[in-house]
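Participant: Below is the sequence, then the predicted model.
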Amino acid sequence: MTEPPEALSTAEQPGAGARTEPPGGPGRRRRGPVVLARAVEALPRSVNGRAVLAGTAVSALLVLAIVFGSRLLRDYDSALLPYAVASVFLAFGVAYRYTVWVSAPGARRLLARGWGSFFSADNFRQAPTAVPRMIATYLGFQKFLGARSHARWAAHQLIFWGCVLAALITFPLTWGWFTFTSGTGSGPGYEMRIWGVKILGFDALSFVGWVMFHGLDLAAVLVIPGAAYFLWRRMKDRGAMTGQRFAYDMVPLLALIIISVTGLLLTFSSLFLHGGGYEFLAILHMASVVFTLVYIPFGKFFHIVQRPAAVGMQLFKYTARRDDEIFTCRRCHEPIDTGPYVENLRGTMRDLDLGFDGWAEYCPRCKRVLRGNAYLSQVKKGFQ
């Protein structure tokens, strides 16, 4: 435990505008800029090198999976080549940015604690249903969004399940893993094959057949209202408009709507227009999908890749809460969180060399009070 802020002079309190002496005394402070400059110069190179290596390895593995999963390209549809190339770029971008992300101290600790809790035999014996329950809660139904707004939760669910359905259909088809072939020479019977193995036979004119061939249309019907709600909110809600950025907040929603609308228009053209405008719509749809796949690793959609880490952290907090007492604020004695969670936060702050990790032992309200008192006693008094 560190000395509480009340025991320090207000000039030394974080947030009071004063600099504290770094560990090691004045001599270390003189050497600090040199060491820091060398670290800043070396770290990006090492992180970037690992990220490029990880991206290249994942991309190569995906290319091999496409080749062998399509039975040496026998089941591969060359018309889907742009989608496959975009998915390879997606794999590189996700692996690259994920490697950079986990190189940060906070993310590295988050993953270490999460995976440690996930693979713990003791945790499984004590709470065997915790992992599936948290996966359903935080990844599937995202109940935490319901606390903000029921409408936002419903819209997010529409987008989430629509995108999941579209991904489960699009990627295997694009890579040649799924194939639909006629079961007979003249009848409506079809066969769905995975890696060349027959999985299901169905009648193309039945309800099952209709769902099979219109799965992407169903996904589009789910995505459009969800994305439209968030787009409307971005244009009307003052709180959302304050900090939004066009490329980060608006472009993902517009991309989802364009993909969904052009996909539905392809079906409309084939059913009601006898293929009129189909080629133009197909190119427009393909361009929007390719752009979105390339955009995912470097935009707002990257939180899809980061979200599973929240499951591990929630599991860590849950198992720690079962075994340890709740840590209370050192000032008001209100509960904060479990002891291991607070210590993990302090460790992250020490890794970042923030110099005020002791403040993790105080609740948010007490932090604001202490900072306000430091401001009144040290900063404002100078203007009297």
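Facilitator: Thanks, I have the structure now.

Participant: alpha carbons only for contacts and neighbour counts from here, please
Facilitator: Noted.

Participant: So for stretch 263-281, what gets flagged as buried?
Facilitator: Using 16 or more other Cα atoms under 10 Å as the test for burial, stretch 263-281 gives 263-267, 269, 278, 281.

Participant: Just give the number of residues close to Phe207.
Facilitator: 10 (other Cα atoms under 10 Å).

Participant: next one: Thr348
Facilitator: When neighbours are counted by other Cα under 10 Å, Thr348 comes out with 20.

Participant: ok, structure two:
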Amino acid sequence: MLNNRNILLCVSGGIAVYKACALTSKLVQAGANVKVIMTESACQFVSPLTFQALSRHEVYTDTFKEQNPSVISHIDAADWADLIIVAPATANVIGKLANGLADDMLTTTLLASEAPVWIAPAMNVHMYDHPAVKRNISVLYQDGFRFIEPSEGYLACGYVGKGRLEEPENIVKLAESHFSEETNAPLEGKHVVITAGPTREPVDPVRFFTNKSTGKMGYAAAEAAISLGARVTLISGPVSIDPPKGLHELISVQTAADMREAVLSVFDSSDIVIKTAAVADFTPKSVSDHKMKKKDGSLVIELKRTGDILKELGRKKQRQILVGFAAETQDVEHYARKKLDTKNLDMIVANNVKTAGAGFGADTNLVTFFFKDGRRRELPIMSKFDVSLEIFREIVAFSEQSVERS
């Protein structure tokens, strides 16, 4: 999948530069065309000559060093790349990129490029956990950058913890997967049903009960499914988001009862169902035909339970893969696993909505996947579109394993 792909490797200064040498070699061996940009600090750890020998291309180290007068180097490199990988990415370079600074060849080139940019951090565990670094990473996620989460282990500083640059072999696999998705449609022929947004439970002609859901997660999931070749039905509560291009069908609903009816109408034809919608658990027992007037004293509105759509789908499912969401404020794993079991789900995506960057209305999410086989997978903070891609990667892998077992 990497054959003749143009990969621009941006190397910033840290002890993990030695791994960038191995990454260059493995990318070239996999068939990629690799060009390298080094910061001044990176050159203190490894000579540019090393990367030149491994990549078989001249190494960029200086914005003002123009070897070819017919082009401007940082623009030429930016236009050339199919994919940009910043590895290792120091706290310094992450901060520069988050704030749009361009004071060297690396940062100037990235500002000029429209290629996907992946950032692979490598730093001390406390630096990686610093609020400023977390804030900069969050900004970059919202700007569309993708992060390759560092692994845990012994660090050069002597600490043991998260901060090790991901192994070159794994980065190469991620790159292969990226280009595989560009050329293949792993969800082609699949009917994906996604629910999104809130429901509104009427009290009278002018009032209703609702929640804080904006629909961003569900709409991002629909966009991701379309990009992977699926035929997507989006069932949406009232939101202020335009539906993604390429959508097969949009079903707009208001109440929990509307949502149930819409989901059941397409469930039998579906292959994958992802329930991101925040459906009301209760609805008024009676709805006034006229606007309720203000009166002295308190007001009591009696509520009744709405139907549990996800549990009903869990009982009905046969070949479908069913994914639920758990938005919690405490004991996230306990409630997520309970929901996973009681509703017969294949996978549940859980988060603490009180965590910064993970609540309703945010463009990012911080989630953990729980699976019916007992596994869990914790993701770093990332855009809701990237979270959706990870969900579908798990679904594709699950489907492939099911085929192998059969």
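Facilitator: Now that the structure is in, tell me what you want to look at. Remember, predicted model here, so these are calculated numbers, not experimental data.

Participant: Next, the TM-score between them, please.
Facilitator: Comparison of the two superposed chains (TM-score structural alignment, normalised by the length of structure 1) gives a TM-score of 0.22, and 138 aligned residues with a Cα RMSD of 7.0 Å.

Participant: coming back round to it: CSV please, covering the buried residues of stretch 263-281 of structure 1 and showing distance to Ala227 of structure 1 and secondary structure.
Facilitator: Shown next, in CSV, are those (distance: Cα to Cα, whole Å; DSSP: H, G, I helix; E, B strand; the rest coil):
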residue, distance to Ala227 of structure 1, secondary structure
Gly263, 15, helix
Leu264, 15, helix
Leu265, 18, helix
Leu266, 20, helix
Thr267, 20, helix
Ser269, 23, helix
Tyr278, 25, helix
Leu281, 21, helix
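
Participant: how about JSON lines for the residues you listed, with distance to Tyr98 of structure 1 added?
Facilitator: Formatted as JSON lines, these follow (distance: Cα to Cα, whole Å):
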{"residue": "Gly263", "distance to Tyr98 of structure 1": "30"}
{"residue": "Leu264", "distance to Tyr98 of structure 1": "33"}
{"residue": "Leu265", "distance to Tyr98 of structure 1": "35"}
{"residue": "Leu266", "distance to Tyr98 of structure 1": "35"}
{"residue": "Thr267", "distance to Tyr98 of structure 1": "36"}
{"residue": "Ser269", "distance to Tyr98 of structure 1": "40"}
{"residue": "Tyr278", "distance to Tyr98 of structure 1": "38"}
{"residue": "Leu281", "distance to Tyr98 of structure 1": "34"}
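
Participant: Looking at the residues you listed, which is nearest Val294 of structure 1?
Facilitator: Gly263 (18.6 Å; Cα to Cα).

Participant: my read: Val131 of structure 1 touches Leu315, true?
Facilitator: Yes. The criterion here is Cα atoms under 8 Å, and Val131 of structure 1 meets it with Leu315 at 7.1 Å.

Participant: neighbour-wise, which of those two wins?
Facilitator: Neighbours per residue (other Cα under 10 Å) separate Val131 of structure 1 from Leu315, with Leu315 holding more: 25 against 18.

Participant: which residues touch that one?
Facilitator: Going by Cα atoms under 8 Å, 6 or more residues apart in numbering, Leu315 of structure 1 touches 114, 117-118, 130-131, 134.

Participant: let's go with 7 Å and repeat that
Facilitator: By Cα atoms under 7 Å, 6 or more residues apart in numbering, Leu315 of structure 1 lies in contact with 114, 117.

Participant: Go through the helix or strand where it lies and flag the buried ones.
Facilitator: Taking DSSP states H and E as the criterion, Leu315 of structure 1 maps to helix 308-323. Within helix 308-323 of structure 1, the residues that count as buried by 16+ other Cα under 10 Å are 309-321.

Participant: possible to save those as JSON lines with distance to Gly27 of structure 1?
Facilitator: Shown next, in JSON lines, are these (distance: Cα to Cα, whole Å):
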{"residue": "Ala309", "distance to Gly27 of structure 1": "40"}
{"residue": "Ala310", "distance to Gly27 of structure 1": "41"}
{"residue": "Val311", "distance to Gly27 of structure 1": "44"}
{"residue": "Gly312", "distance to Gly27 of structure 1": "41"}
{"residue": "Met313", "distance to Gly27 of structure 1": "39"}
{"residue": "Gln314", "distance to Gly27 of structure 1": "42"}
{"residue": "Leu315", "distance to Gly27 of structure 1": "43"}
{"residue": "Phe316", "distance to Gly27 of structure 1": "40"}
{"residue": "Lys317", "distance to Gly27 of structure 1": "40"}
{"residue": "Tyr318", "distance to Gly27 of structure 1": "44"}
{"residue": "Thr319", "distance to Gly27 of structure 1": "44"}
{"residue": "Ala320", "distance to Gly27 of structure 1": "41"}
{"residue": "Arg321", "distance to Gly27 of structure 1": "43"}
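
Participant: For these, work out which two are farthest apart.
Facilitator: Ala309 and Arg321 (18.5 Å).

Participant: The stretch 101-250 of structure 2: strands as residue ranges?
Facilitator: Applying DSSP state E, counting those that start in this stretch to the stretch 101-250 of structure 2 gives strands spanning 117-121, 146-147, 151-154, 160-164, 191-196, 201-204, 207-209, 231-236, 249-252.

Participant: Dump the ones you listed into CSV; add mean neighbour count and distance to Phe282 of structure 2 as well.
Facilitator: Below are these laid out as CSV (neighbours: other Cα atoms under 10 Å; distance: least, Cα to Cα, whole Å):
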stretch, mean neighbour count, distance to Phe282 of structure 2
strand 117-121, 23, 43
strand 146-147, 20, 39
strand 151-154, 14, 43
strand 160-164, 20, 43
strand 191-196, 26, 18
strand 201-204, 19, 8
strand 207-209, 15, 9
strand 231-236, 24, 18
strand 249-252, 14, 20
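
Participant: Phe370 of structure 2: which of those is closest?
Facilitator: strand 191-196 (18.8 Å).

Participant: my hunch is that Lys339 of structure 2 is in a helix, does that hold up?
Facilitator: Yes. Judged by DSSP: H, G, I helix; E, B strand; the rest coil, Lys339 of structure 2 forms part of a helix.

Participant: count of residues packed around it?
Facilitator: The number of residues near Lys339 of structure 2, taken as other Cα under 10 Å, comes to 19.

Participant: Please report how far it lies from His178 of structure 2.
Facilitator: 32 Å (Cα to Cα, to the nearest Å).

Participant: what do you get for Arg377 of structure 2?
Facilitator: Counting by Cα to Cα - Arg377 of structure 2 and His178 of structure 2 are separated by 20 Å.
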